[in-house]
Every structure is written in structure tokens, then in C-alpha cells.
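> okay, sequence plus prediction incoming.
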Amino acid sequence: MDKFLKIILVEDNLIEIMKMKRTISLLKLNHTLQEAKNGEEALQILEDKANMPDIILLDLNMPKISGIEFLKIIKANEDLKHIPTIILTTSSNQKDLLECYRTGMSGYVLKPLKYEDYVKKIESVLAYWSVNELIKM
């Protein structure tokens, strides 16, 4: 049986947040989605050790702390580095991709323009992580 995931979505674009919520609803998934509008908000959420997420979905282009900076911060933290972090971005820049792999991301997903394609990608990502063995701390 698939697990229900606790997900943190780190995304500053309200339309992208609404699109993710709509997709999870459309797919009839019972995952818990917590939003952070930037890396600072996400780090505050992650301070609550009793409510750790199973996965983090992370945009790269954000104010205050970029996605790559946020990724470096959590991967350097012993209490957080085990959390799978999947990049959801419009950037197909090979430099970004390489930097994210070097830093320890768990996946890099390009956001497609068509909503139907977006739904398929998100469905695949969430299906994979809901059957994958996750570390509970």
C-alpha cells in the first residue's frame, strides 16, 4: 500500500502553489501539503522536529534564499539532509542541474507548459516517493 506523504512545497509563485494543490486534488491523493513561499519560511517549518516532511518539492528561482542555496543549507544539516528534495523548476540550465546533483538533490523535474503534462509528471513523482522506503527521524 502506498504511503501518505507529508510534503513541503517551497514555491514563491501563487499560481504554481494552486496548480500543485489542484493536481493533488485531481489525482485524489491524501498527501499533506505544507507551503513555504521561500527558503526562510521552509527552514522555519523544518525547525519543528516533530513534524518532519517525507519529501520537499523545491523551486529554484525564489526570493531571499535561492533553491540551490536552500538545498545546500539542508544537505549540510545532519537533521535534515536525509529528506529527499526534488527540484521542480522551469530551468533547463545544465549548470543548475549539475549544481543540484552535486549538492545532493533527489530529483530534477522540469515543469511543462501544458497542465496535462504537469499532472502526469507530478503523479509519477509522488507515486515513486509514496512507495519508496523513507527514513523517519
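Nice, I can see it.
> contacts, neighbours, all on C-alpha from now
Will do.
> quick check: buried residues in the longest helix seen in the chain?
The longest helix of the chain (DSSP state H) is helix 115-131. Of all the residues in helix 115-131, those buried under the rule 16 or more other Cα atoms under 10 Å are 118-119, 121-122, 126, 129-130.
> comparison target, given below:
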Amino acid sequence: MTEPSQRIILLVEDNEDDELMTLRAFRKSNIHNPVVVVRDGAEAIDYLFIQGRHADRDPDIQPQIVLLDLHLPRIDGLEVLRRIRSDERTRTLPVVILTSSKEERDLVEGYQLGVNSFVHKPVDVTDFFESVRQLGMYWLVLNELPPQKRKGT
């Protein structure tokens, strides 16, 4: 089993303020996992599928969770989720939609596509920090993940 401190978080977020608040909330909650930040859906796909500018990264080190915004440049979050769920290599990867969207259709489509959780970003900073702390504690400490498949297995 991967140690919690080695579990990588992939944060897919185009808003720098939300990125900084998320990273600060992790630090304040003593969640010191490595965080990889990508700014749009196309870069998220490249990172997850080890292509494009991420083609040289270690394929054996996959994120343990993806925190996915919906409204992203180039490829939107629901399309990223669709691609994650359609590929055997990433099908079981935990994905949490963390968004400011209040659209019911985003919620419904996210669950139809197989999201593990859908969380609205609270406007209040204290509430935002608490939401991120709880997400981190659950997905990185309490939740048990399926074993990762190695190349050639």
C-alpha cells in the first residue's frame, strides 16, 4: 500500500486564487502530499495519459486522487472525466469534482460519467478550508484504493 505522504494529488484548476486557497488549505490541515497542478483539461489528459509535455514522467507514479474543476480552458472537466472513465488505466482513479458550478445538469452528468464525489466550492474562506481538509482526510487517509496496475500486468 502506498504511504499517505506519497499519494499524489492532481489538482486541475485554472483559477489561480482557487489553486492557492486549495494548497493553503492542505498545508493548514497538515496534508503534505505532493500536489501536481495543471491549468486546463488538455494538460490534465496529457498528465494522466503520460503524453505531450508530460510524456517523460514516471508511468508508475499515478495520482491517488484528481480534484477536477468543471469550467476549464481547451477541454472542460466533464470531458476530462469522460476520458478518465473510458480508459482501463484510469477507470478506477478517484475523481472529485470541486467546482463553483451550481448547475444541476453538471451534477447529474458528473455522476452519470462516474465521478466519485461532487463538491461545491464554498464562497467563505473558512468553509472552503474545512471542505478541502475533509476531502484530503477522506481520500488520502481513510479511503482504501484498489492496487495500482504496473506496466505489463
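Structure received. It should be emphasised that the depicted structure is a prediction, and the values quoted were computed from it without experimental measurement.
> determine which two of the buried residues of helix 115-131 of the first structure are furthest apart.
118 and 130 (18.0 Å; Cα to Cα).
> just the element for residue 109 of the second structure, please.
helix 104-112 (DSSP states H and E).
> dead centre of the second structure: give me the residue that sits there.
What sits nearest the mean C-alpha location of the second structure, by Cα atoms, centre = their mean, is residue 66, with 1.5 Å.
> mind checking the SS state of the counterpart of it in the first structure?
When the first structure is aligned by TM-score structural alignment, residue 66 of the second structure is paired with residue 56. At residue 56 of the first structure the chain is in strand, as set by DSSP: H, G, I helix; E, B strand; the rest coil.
> so who does residue 56 of the first structure touch?
Contacts for residue 56 of the first structure (Cα atoms under 8 Å, 6 or more residues apart in numbering) come out as 7-10, 83-86.
> okay, those residues in TSV with secondary structure next?
Converted to TSV, these look like this (three-state DSSP):
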residue	secondary structure
7	strand
8	strand
9	strand
10	strand
83	coil
84	coil
85	strand
86	strand
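> quick one: the helices in the second structure?
16-28, 41-48, 77-86, 104-112, 125-137.
> closest to residue 3 of the second structure out of those?
helix 125-137 (13.4 Å).
> for the helices of the second structure, give me TSV that also has distance to residue 149 of the second structure.
Shown next, in TSV, are these (distance: least, Cα to Cα, whole Å):
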stretch	distance to residue 149 of the second structure
helix 16-28	28
helix 41-48	14
helix 77-86	15
helix 104-112	25
helix 125-137	23
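> of these, which is nearest residue 146 of the second structure?
Nearest of the helices of the second structure to residue 146 of the second structure, taken as Cα to Cα: helix 77-86 at 15.0 Å.
> which elements pack onto the closest one?
Here helix 77-86 of the second structure touches helix 41-48, helix 104-112, going by 3 or more Cα pairs under 8 Å, 6 or more residues apart in numbering; DSSP states H and E.
> can you tell me what part of the first structure the last one aligns to?
Just to be clear, that refers to helix 104-112 of the second structure. Under TM-score structural alignment, the match for helix 104-112 of the second structure is residues 94-102.
> in stretch 11-19 of the second structure, what counts as buried?
11-14, 19.
> between the contacts of residue 56 of the first structure, which is closest to residue 137 of the first structure?
residue 83 (9.6 Å).
> what is the neighbour count of the corresponding residue of the second structure for that closest one?
In the second structure, the residue paired with residue 83 of the first structure is residue 93, using TM-score structural alignment. Residues lying near residue 93 of the second structure (other Cα atoms under 10 Å) number 20.
> check the gap between residue 93 of the second structure and residue 21 of the second structure for me.
As judged by Cα to Cα, to the nearest Å, residue 93 of the second structure and residue 21 of the second structure stand 24 Å apart.
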